[in-house]
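>>> Here is a sequence with its predicted model. Questions after.
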Amino acid sequence: MESIPKILIVDDEKNIGFLLETFLKREGYEPFYVSTGQEALKIFDKQPFDLVLLDIKMPDIDGIELLKEFKRKRSNINVIMITAYPSIETAVEAMREEAFDYINKPLDLEELKQLIERALAREKKVSKTKVFHYGNIVARSPAMLRILETLPKIASTKANVLIMGESGVGKEIIAHAIHSLSPRSDKPFVTVNCAGIPETLLESELFGYKKGAFTGATTDRMGLFQSAHKGTLFLDEIGDLSLTLQVRLLRVVEEKRFKPLGSTQEIEVDIRLISATNQDLEQKVTAGQFREDLYYRLNVIPIRVPPLRERKEDIPVLVEHFLKKYSKELGKEVPKISSSALSFLMEYGFPGNVRELEHIIERCVALETGNIILPESLVISDFKKKKHLLKEEAQLPSEGIDLEKKLAQIEKGLILEALKRSKGVKKEAAKLLNLSFRSFRYKLQKHGLNKIDNNE
């Protein structure tokens, strides 16, 4: 039997609090009403709430500060903000701190009911770890689901977005999803790789130039800012932008106008700016390598994408997605992946993240002649394999380890792998392990593997 969802109501207006309490009871929920931020923090620590309804204007603690504290204590808690003073700034600030949504006063109870149902449905979906599909985005992990389900709300605003994460996590795919969900979806999505264009060329690429602006400028050329007019400009690897270009970019971000090289006339542009970086921009600001004012202009809505090693629940569904994708492209039957190959991928650290996994699966589909992918089919460089294995084997838990048991587990695993490669022929497996057949049979008995029915 499902438990009744518990909902915390935080509002200093007691008539609103009692109204919500009555309404939620009638809808079959278990409400808890408090009128101050201090009371909210105390009861939040004592009860496992499924949802919080939080007023932004509180007398003792600001609602946004309460939201931050709730998220610090439980990062996956859904919070619906209530405000009598709706504004774009309020909405952006709430989303920055990962509120589920917000609703204006006077309250529309039917709208609130729908919001609550959506929030609780999301909680249930995350707990059941269903697979999320959107274009080229496939995810199952709660961390990614929380990001992806905020995209429609982010897309509906004009606020600048900064996507942070290691190389290969899918920052450009998320940027494209925001554009596709936005009112600008029928307008251009223009990508600029700030690290891939030499600094001497990047300024003219971004802002364009007039004929005669420099040697070789034989015609006028439109810049990428102008090309993205009415659409979205995606600045990838923004952390590699020089300080000189940062100054020019700041002016465009603030004023939405610029002069092409060699021109005296300004051009106005209407763009949605999404930036991405694999660097720690706050650290670069501290080191004087990135302008603080530009950082805050770009970082209106931050999105942090976790590396693949921190969301391993996504690996099986990504593998399945890439197997289907490249089988279709190459006109081949979709192969299966063996449990041992999938186990290796689940244990592998993926320094190249999702991009590396995609390349591994693409190679497997292209080169595999059978209908099943085995561990030896996984084309991973020896350097990466050794680096990964050394990292895994060198880890010592803080509480210590049973070394004999650990070594026995490793030995048993290698024996099973040798048997698999030799197709069960024990003499061949013994050779792979550089063991005499007598020693090999002793180890089979030691690990309870002597009953395996295969040819010697």
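Received it, and whenever you're ready, just let me know what you need. Numbers count the residues shown, from 1 in each chain.

>>> rest of the way, CA atoms for contacts and neighbours
Noted.

>>> Now Phe440: closest residue in space that isn't a chain neighbour?
On the basis of Cα to Cα, 6 or more residues apart in numbering, the spatially nearest residue to Phe440 that is not a chain neighbour turns out to be Ala430, at 5.8 Å.

>>> ends of stretch 119-139, how far apart?
Across stretch 119-139, the terminal residues are separated by 19 Å (Cα to Cα, to the nearest Å).

>>> Next, the buried residues of it.
By 16 or more other Cα atoms under 10 Å, the buried positions in stretch 119-139 come out as 119-120, 122-123, 125-126, 129, 131-132, 138-139.

>>> coming back round to it: could you give the secondary structure assignment for the residue nearest to Phe440?
With DSSP: H, G, I helix; E, B strand; the rest coil as the basis, Ala430 sits in helix.

>>> what does Val190 give?
When states are read from three-state DSSP, the local structure at Val190 comes out as strand.

>>> Ile301 versus the nearest residue to it once chain neighbours are set aside, what's the distance?
Excluding its sequence neighbours, the residue lying closest to Val190 (Cα to Cα, 6+ apart) is Leu233, at 4.9 Å. Spatial separation of Leu233 from Ile301 under the definition Cα to Cα is 15 Å.

>>> In terms of neighbours, single out the busier of these two.
Each of Leu233 and Ile301 has its neighbours counted (other Cα atoms under 10 Å); Leu233 has more, 24 against 21.

>>> isn't there a helix covering that one?
No. Remark: Leu233 does not belong to a helix; assigned using three-state DSSP, it is strand.

>>> ok, second structure coming up, stack it against the first:
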Amino acid sequence: MASALPTLLLVDDEAHALNAMRMALEDEFDCLTAPDAEAATRLMEENYVQVIFCDQRMPGRSGVEFLTEVRDRWPDVVRIIITGFTETNDMIAAINRAGIYQFLTKPWHPDHLLMTAKNATQLFRLNREHAQMSLEMRHLPRSMEAKLADQRRALREGLGFESVLRAPNSPMNAVIEQARQYASFDVPVLITGAPGTGKAALARAMHYASLRADRPFHEIDVTGVSDDILEVELFGARRGAVTGSPMSRIGLVQKADRGTLFLNGLHDLSPRMQLVLLRLATEGAWRPLGAHEMSRSDIRLIAGAGIDLRAEVAAGRFRSDLYYALARATLVVPPLAERPGDLGILAQSLLFDAARAHGKPVQGLSEDAIRFLEQYDWPGNLRELENEVTRMLIFSQDALLGPELISRHILQAVPGRAGSDPALDAVLTARGPLKTRVEEIEARILRETLTRLRWNKSRAAEELGLSRVGLRAKIDRYDIRAPGRAAQSEED
């Protein structure tokens, strides 16, 4: 009897890599393994495989060569390549010759691997159903076009929300499920969340999962923008209406006609612009600068706010009629402090993006580095995380980035307790013996110094003004343990 689980083929010449992939995936998939392209080809001929994870560097045929053959013989199979290298030539060759669906760079995160496998099997199923319906349309009435259009929308929806990276047990999953429901209903949506939590990415995913997916998506952050400039950006201007600009300007409202416009930073709007947007939100009416007649647009408005607009309405700082016009549906994006399980996936993805942008190949973040990043509360959210991994990339000397590259205030975050500065404030303001409070601060300084110096105790003792015996005594006293990969010889 055939297995009820989707079948994956894992190809890698390193046995430990195959075992690691199989252990991460076998609970939800039927996993076949092969050490090289020849063995993998035999398994393809004997099994109904839906997705292939293949290493690029293997003896004999490379991953690109093998997946190119797979594309010719089994074109429906979703092909994913895993590589510890990021050479541009390899990437271009893989995309053009083998039709690669996705790249995974070593070291991969188990949650990222599992999510990729789920998305790939879903894409395989949707592609097969799409192909089946295309075949049926050759023989059935035109009414089948509606069914095919639904299938295309399902494909777009999967690709749209896939861009919002998260772990399988992430708090973002509930937000994504709500967003999927709202996406198919043509109503305004208000997304609230701290700056840098990813509101724009969520709005974009909703657009591509909506009935307006074939139309334009535009976004603008109105924070700190003056009314005059914002009015021109949104509604455009007639010829000569803007000083120093003899040409007419087309605004985002007109550009996004029949599509979606995402307005971020809504809480920063002036009372005058709130009134102007109210007319657009309720009537679809707007007027370019210098025009006399009103124009109308059919756009879907998605708004983003960095604070709770209900409190602003209650305080009289935001119009209640505009709030209710835009908040037909609402979403709340949690901060990174509430998503520690997502940190590994997000940090690795941001690091690889930065590595490609700056042309500096990397293998990723070590497990110890990710562990330290997960202990910090990231008040700046994704923007702060992006800045940190870019800084680590700049100072890195090895392809695998370790915790010694992490900023000192992050290394000093107390393990098991989110945040660095809030925790320090708690120590400084708490009641209790001075000795106990000073010891907690001392332990954090010791942990940060040892990690930054890769557990070279001689250098740490010298920097802290301690003897090696004194440093060892404090390490034992505070039970400070070296991360497995960060530890080096005491004699370094």
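That came through, no problem. Since this is a predicted model, take the numbers as computed values, not measurements.

>>> TM-score for these two?
The TM-score (TM-score structural alignment, normalised by the length of the first structure) is 0.62; 323 aligned residues with a Cα RMSD of 3.7 Å.

>>> Mind putting the buried residues of stretch 119-139 of the first structure into CSV with secondary structure?
Converted to CSV, these look like this (three-state DSSP):
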residue, secondary structure
Ala119, helix
Leu120, helix
Arg122, helix
Glu123, helix
Lys125, helix
Val126, helix
Thr129, coil
Val131, coil
Phe132, strand
Val138, strand
Ala139, strand
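
>>> For those residues, which two are the farthest from each other?
In terms of Cα to Cα, these reach their longest pairwise distance at Leu120 and Val138, which sit 21.8 Å apart.

>>> so what's Arg437 of the second structure closest to, chain neighbours aside?
Nearest in space to Arg437 of the second structure, with sequence neighbours left out and distances taken as Cα to Cα, 6+ apart, is Val427 at 6.0 Å.

>>> quick one, what contacts the most centrally placed residue in the second structure?
Nearest to the centroid of the C-alpha atoms of the second structure, with distances taken as Cα atoms, centre = their mean, sits Leu165, at 3.6 Å. For Leu165 of the second structure, the contacting residues are 342, 345-346, by Cα atoms under 8 Å, 6 or more residues apart in numbering.

>>> What does it correspond to in the first structure?
Taking TM-score structural alignment, the alignment pairs Leu165 of the second structure with Val138 from the first structure.

>>> So that match versus Ile415 of the first structure, what's the distance?
When distance is defined by Cα to Cα, Val138 of the first structure is 36 Å away from Ile415 of the first structure.

>>> how about the strands of the second structure, start to end?
Ranges of strands in the second structure, per DSSP state E, are 7-11, 30-34, 51-55, 78-83, 102-105, 189-192, 217-221, 260-264, 285-286, 295-296, 300-305, 329-332, 364-365, 400-401.

>>> Count the neighbours of the residue nearest to Phe440 of the first structure for me.
Each residue near Ala430 of the first structure was counted by other Cα under 10 Å, and the total is 20.

>>> Aligned against the second structure, show me the partner of it.
Per TM-score structural alignment, the equivalent position to Ala430 of the first structure in the second structure is Ala461.

>>> Check Val269 of the first structure too.
That one, Val269 of the first structure, aligns with Ser297 by TM-score structural alignment.

>>> And for Leu389 of the first structure?
Under the alignment (TM-score structural alignment), Leu389 of the first structure pairs with Ser420 in the second structure.

>>> In contact with the nearest residue to that match once chain neighbours are set aside: list those residues for me.
Among residues not flanking Ser420 of the second structure along the chain, Ala413 sits closest, at 4.2 Å (Cα to Cα, 6+ apart). With contacts defined as Cα under 8 Å, 6+ apart, Ala413 of the second structure is in contact with 375-376, 419-421, 423, 444.

>>> what's in contact with stretch 282-295 of the second structure?
When contacts are defined by Cα under 8 Å, 6+ apart, stretch 282-295 of the second structure is touched by residues 231-232, 235-239, 241-242, 251, 276, 279-280, 296-299, 325.

>>> measure the match of Leu389 of the first structure to Leu450 of the second structure for me?
The spacing between Ser420 of the second structure and Leu450 of the second structure, counted by Cα to Cα, is 17 Å.

>>> So the two - more neighbours on which side?
With other Cα under 10 Å as the criterion, Ser420 of the second structure and Leu450 differ in neighbour count, and Leu450 comes out ahead with 24 against 21.

>>> Quickly note the distance from the residue nearest to the more buried one when sequence neighbours are not counted to Arg128 of the second structure.
Excluding its sequence neighbours, the residue lying closest to Leu450 of the second structure (Cα to Cα, 6+ apart) is Ala460, at 6.1 Å. Summarising the geometry, the distance separating Ala460 of the second structure from Arg128 of the second structure, computed by Cα to Cα, is 60 Å.

>>> more neighbours, those two?
With other Cα under 10 Å as the criterion, Ala460 of the second structure and Arg128 differ in neighbour count, and Ala460 comes out ahead with 21 against 13.

>>> just checking, the more buried one touches Arg447?
No. Using Cα atoms under 8 Å, Ala460 of the second structure makes no contact with Arg447, being 10.2 Å away.

>>> Aligned against the first structure, show me the partner of Phe103 of the second structure.
Alignment note: Phe103 of the second structure maps to a gap in the first structure; criterion TM-score structural alignment.

>>> wait, Lys199 of the second structure
Counting by TM-score structural alignment, which is the criterion used here, Lys199 of the second structure corresponds to Lys171 in the first structure.

>>> residues in the first structure aligned with stretch 322-336 of the second structure?
Residues 294-308 of the first structure are where stretch 322-336 of the second structure lands when matched by TM-score structural alignment.
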